[in-house]
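Asks: Please work out how this folds:
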Amino acid sequence: MRYLPLSDADRSAMLQTIGATTVDDLFKDVPANALLSGPIAELPPHASELSVERQLGALARKNLAASEAPFFLGCGAYKHHIPASVDHIIQRGEFLTAYTPYQPEIAQGTLQVLFEFQTQVARLFGCEVANASMYDGSTAMWEAIVMGHRITRRNKTIISSGVHPHYVSVAMTMAKFTEDRLETSQPDLSAETDAEKLIAAIDGETSAIVVQYPDILGRITDLTPIAEAAHANGAILIAVVTEPVALGLIKSPGEMGADIVVGEGQSIGVGLQFGGPYVGLFATREKFVRQMPGRLAGETVDAGGKRGFVLTLSTREQHIRREKATSNICTNSGLCALAFSVHMSLLGEKGLRQLAQLNHARACEAADRLSAIPGVKLINDSFFNEFTIELPVEARPVVRDLAEKGILGGVSLGRLYPGANALQNGLIIAVTETVTDEDIAALEAGLKEVCQ
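Replies: Sure thing, here's the model as predicted:
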């Protein structure tokens, strides 16, 4: 699928057809004072591809590369090993697309992948149906809140203090332009989640309860009592999963009564690229499928009786009238969904469970060694591959000091919650299968030194 630019003859023919002499004629309606008289002074002159590569390479070397340093960052973006076969398969012409097939029935390879992707997400989340991806995890959470509003005809949503603050920020921004009322708070540096507070806050005006599983501090709680309390009051439970690998080891939110499960799929198939792209996951109960945003790929047979795939449901504004759409965030992440599905297929259920077990074992080892450092306290009494420790000093300077030693030593709660004094000493550590014994030893030694 190569891009073939137009020739001069092609351009001349096109101009002649529309009655223009030159390309400049196309801009005759632009005021003269708005036209550029020459090159933009602030931009450097053009350079060769080789020289640009060298310049950008020099800039990149100023970063502490994730591939070259002990890496303990997490909080919604995780470093996992992605087999080289994933990149090979997603570049095949039958599958390769970054977006929606606009003549979907001719894109049978893409539709089949989306169908398989939906099946994988639905099974992973413990729900009956999943869509063909969303933009990312944070906007998927917002879409779930709005969907809850449509289902319950209510507009008050209670967001757990354990939900990622960036996700909450996205929801708060979007809610400025709707009738939705969002209530939330900041977490306590404690092993206890706010499950009991959430249950006590549910009333007849509540549309949905939003929880993260595992939550921002890595804590894991049983969602069943929250789901039961929500349902008893005519509300729904929305669960947010930022680390889907965890569901290879812990019970899925759908099994515990969650009505909508959303999340971020980056950690399966999609590497860390300095902030994106990501892929939003979205699953729900079959009875709510008509309120689900996005697209649904379905299986059928053609006129000859052969198996085929179609877009069964399209509820985005670019498919139907804006006022009838269930989603106005029109970007899905087709290429990332493809990478997710390929990686999941290569792992299989057994491989995903083994990967999850390896993550948890590595994290337990790190937690034991770090919590043995004088003055360091492990907050969690349960976690998957991410946990929170409390340092004897403020965490943000510690993170910077560790980076100077060549260690990416976690995410400080002070960065996530600036101004929250009670959280300033908190440090979130993520440990995946990519972390070695030497990495854990380096972090342990670094923390001992900087925490003295």
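
Asks: make it CA atoms for all contacts and neighbour counts henceforth
Replies: OK.

Asks: could you point out which element follows the lengthiest helix in the chain?
Replies: Taking DSSP state H as the criterion, the chain has its longest helix at helix 334-371. Counting by DSSP states H and E, the element after helix 334-371 in chain order, helix or strand, is strand 377-378.

Asks: tilt between the following helix or strand past that following strand and helix 334-371?
Replies: As assigned by DSSP H and E, the chain's next helix or strand after strand 377-378 is strand 386-390. Put simply, strand 386-390 runs at 40 degrees to helix 334-371, going by axes from the mean of the first three to the mean of the last three Cα atoms, to 10 degrees.

Asks: which outside residues touch strand 386-390?
Replies: The contact list for strand 386-390 (Cα atoms under 8 Å, 6 or more residues apart in numbering) reads 74, 217-219, 363, 367, 371, 376-380, 425-431.

Asks: What are the buried residues along it?
Replies: Buried residues in strand 386-390, counting neighbours by 16 or more other Cα atoms under 10 Å, are found at 386, 387, 388, 389, 390.

Asks: distance of the first one from residue 360?
Replies: So that's residue 386. Distance, residue 386 to residue 360, by Cα to Cα, to the nearest Å: 9 Å.

Asks: right, and out of the buried residues of strand 386-390, which lies closest to residue 437?
Replies: residue 386 (16.6 Å; Cα to Cα).

Asks: Look up the closest residue to that closest one, ignoring the ones flanking it.
Replies: Once flanking residues are discounted, residue 386 sits nearest to residue 430: 4.3 Å by Cα to Cα, 6 or more residues apart in numbering.

Asks: Which parts of the stretch 201-350 of the chain are strands?
Replies: 206-212, 236-241, 260-264, 280-284, 295-301, 307-314 (DSSP state E, counting those that start in this stretch).

Asks: To compare with the earlier structure, here is another sequence to fold:
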Amino acid sequence: MDYSPHNEKDIKEMLHTIGVKTIEELFQSIPESVRFEGELSLPEPLSEPEMRKYISTLAAKNLDASKDYTCFLGGGAYFHFIPALVDQLASRAEFYTAYTPYQAEASQGTLQTIFEYQSCICEITKMDVSNASHYDGATALAEAAIMTYHLQNQKRTRFILSKTIHPEYRRVANTYLKTLGVEVIELDYDKKLGTTDLNRLKDVLNDKTASVAFQSPNFFGCIEDADEISKLTHSVGAKLISCVEPLSLAVLKPPGEYDADIAVGDGQGLGNYLSFGGPAFGFFATKNEFVRRMPGRIVGQTLDADGKIAYVLTLQTREQHIRREKATSNICTNQALCAMRGLIFLVTLGKNGLVKLANLCVQKSHYTAEQLKEKGFNLKFKAPFFKEFALELKSPESSQEWLLKENRILIGPPLGRWYPELSDSILIAVTELNTIDEINSLVKSLK
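Replies: Modelled structure (predicted):
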């Protein structure tokens, strides 16, 4: 069977239509110095049965963190329970093939799921309004920082990012902010507690500060003093950006209750698989008074001509809809399918289910930490943690590799990758899915 999409006749007709005689002429604008010469090193063609067998052989080499390993991976992507209902509903063709819902009359199902997702995000964060989601937690944080710049009429030019925020989030935020010509301060952390250095925060806050961003639980797993950070930030009129782990909000104080101006985070743990780190979705919520500056897509509920409930895209102040110079953001889309998985996850577990899941994370992670301490290991930091902690090891990378090869146990990542002063430490995350036998095996295997 020939899989060539075009025969010679097709090619000649297409070239004639666009006004060129040969394919070489079509690509003449590309310098010869960068063109590939010779033939690509490709295998011989295969029949369909042969191709199926070859692809199946390759696929068999993939290993699953939930089936082939014991997973204690942390650092922003976590191994959590996903109810069967999430896959069942998210796999319906009307959801996974749906396009952008510009025509409300033809997109009520998609618009309703987005509206309900926004409602759930507001419920867990205790914020007033949410957008339809962002690409991930990193872009949500970066967009939040830019939003605070515009909220302050571009007159405040100092941005403070705690170094306990995920390093990759900080890199993305810096990339966004450097185009504005503003000052970005990465605030150091308390080396004993593993949380934002509040004394240093007091020193760098001034009337030029647009916003302060922190993460809790932070990248080390430690719980920050959100109330004090909020108090200090607002004392100089700056805005507070809180980056949160959504499952932790079932047991920890949500951003709305400590007067955060913007709440962001990554939704991977809400019904989305590890999948080598993605895709997932970022969530973004803020106060009512800032809604017209909020980036991203927003779905609202209204009534149609017959008085029935209907859903529409609303407050479209994104670059795609209005003049660029008037736009609040160039984020014109959302992670609809992944966000819908988050919605299904949240409503399937419900409030009581989320609290139970979060408590299991707390109990199992603290049991693990205590068992490791009894064996002679030290936790790197003294601050309370939710489900993840930094453990001191003589050689984190070697231990990680040995556990993987010899015991099929996944831990990490090592912190020295981003924090040279923490080259003796590695992250371990324990979730509701880790059994006591798995935890005991980890403790026994670590040397």
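
Asks: that older thread, closest to residue 245 of structure 1 out of the buried residues of strand 386-390 of structure 1?
Replies: The closest of the buried residues of strand 386-390 of structure 1 to residue 245 of structure 1 turns out to be residue 386 (Cα to Cα; 11.6 Å).

Asks: Show me what the closest one aligns to in structure 2.
Replies: Using TM-score structural alignment, the partner of residue 386 of structure 1 in structure 2 is residue 388.

Asks: returning to that earlier point: and for the longest helix of structure 1, what span of structure 2 is it aligned with?
Replies: Against structure 2, helix 334-371 of structure 1 falls on residues 336-373 (TM-score structural alignment).

Asks: Could you pull up the residues touching the equivalent of residue 279 of structure 1 over in structure 2?
Replies: Aligned by TM-score structural alignment, residue 279 of structure 1 pairs with residue 281 of structure 2. By Cα under 8 Å, 6+ apart, residue 281 of structure 2 lies in contact with 133, 134, 135, 136, 137, 266, 267, 268, 335, 338, 339.

Asks: The nearest residue to residue 281 of structure 2 once chain neighbours are set aside and residue 269 of structure 2, how far apart?
Replies: Leaving aside its chain neighbours, residue 281 of structure 2 sits nearest to residue 136 (4.5 Å; criterion: Cα to Cα, 6+ apart). With distances taken as Cα to Cα, residue 136 of structure 2 is found 12 Å from residue 269 of structure 2.

Asks: Equivalent analysis for residue 326 of structure 2, please.
Replies: 35 Å.

Asks: picking that back up, list the residues that contact both of residue 386 and residue 360 of structure 1?
Replies: residue 431.

Asks: All the helices of structure 1, in order from the start?
Replies: Using DSSP H, helices in structure 1 cover 8-18, 49-60, 84-90, 108-125, 137-152, 165-175, 195-201, 224-232, 334-371, 395-404, 413-416, 437-450.

Asks: tell me the centre residue of structure 1?
Replies: residue 264 (2.9 Å; Cα atoms, centre = their mean).

Asks: Tell me the residue in structure 2 aligned with residue 306 of structure 1.
Replies: Matched to structure 2 by TM-score structural alignment, residue 306 of structure 1 sits across from residue 308.

Asks: burial count for that match?
Replies: Counted by other Cα atoms under 10 Å, the residues lying close to residue 308 of structure 2 total 8.

Asks: now swap in residue 143 of structure 2 and tell me
Replies: 26.

Asks: what does residue 325 of structure 2 give?
Replies: 8.

Asks: residues in contact with the aligned residue in structure 1 for it?
Replies: Counting by TM-score structural alignment, residue 325 of structure 2 lines up with residue 323 in structure 1. Listed by Cα under 8 Å, 6+ apart, the contact partners of residue 323 of structure 1 are residue 317.

Asks: Distance-wise, check residue 323 of structure 1 relative to residue 317 of structure 1.
Replies: 8 Å.

Asks: May I ask you to confirm that residue 215 of structure 1 is in contact with residue 165?
Replies: No - using Cα atoms under 8 Å as the test, residue 215 of structure 1 is too far from residue 165 to be in contact (10.8 Å).

Asks: Looking at these two, which one has more neighbours?
Replies: Neighbours per residue, other Cα under 10 Å: of residue 215 of structure 1 and residue 165, the larger number sits with residue 215, 26 against 19.

Asks: aligned partner of the more buried one in structure 2?
Replies: Match for residue 215 of structure 1 (TM-score structural alignment): residue 218.

Asks: does residue 213 of structure 2 really touch residue 242, like I thought?
Replies: Yes - taking contacts as Cα under 8 Å, residue 213 of structure 2 lies within contact range of residue 242: 6.0 Å.

Asks: can you count the residues close to residue 93 of structure 2?
Replies: Neighbours of residue 93 of structure 2 (other Cα under 10 Å): 9.

Asks: Next: residue 331 of structure 1.
Replies: The number of residues packed near residue 331 of structure 1 is 17, by other Cα under 10 Å.

Asks: do residue 417 of structure 1 as well
Replies: Residues near residue 417 of structure 1, counting by other Cα under 10 Å: 16.
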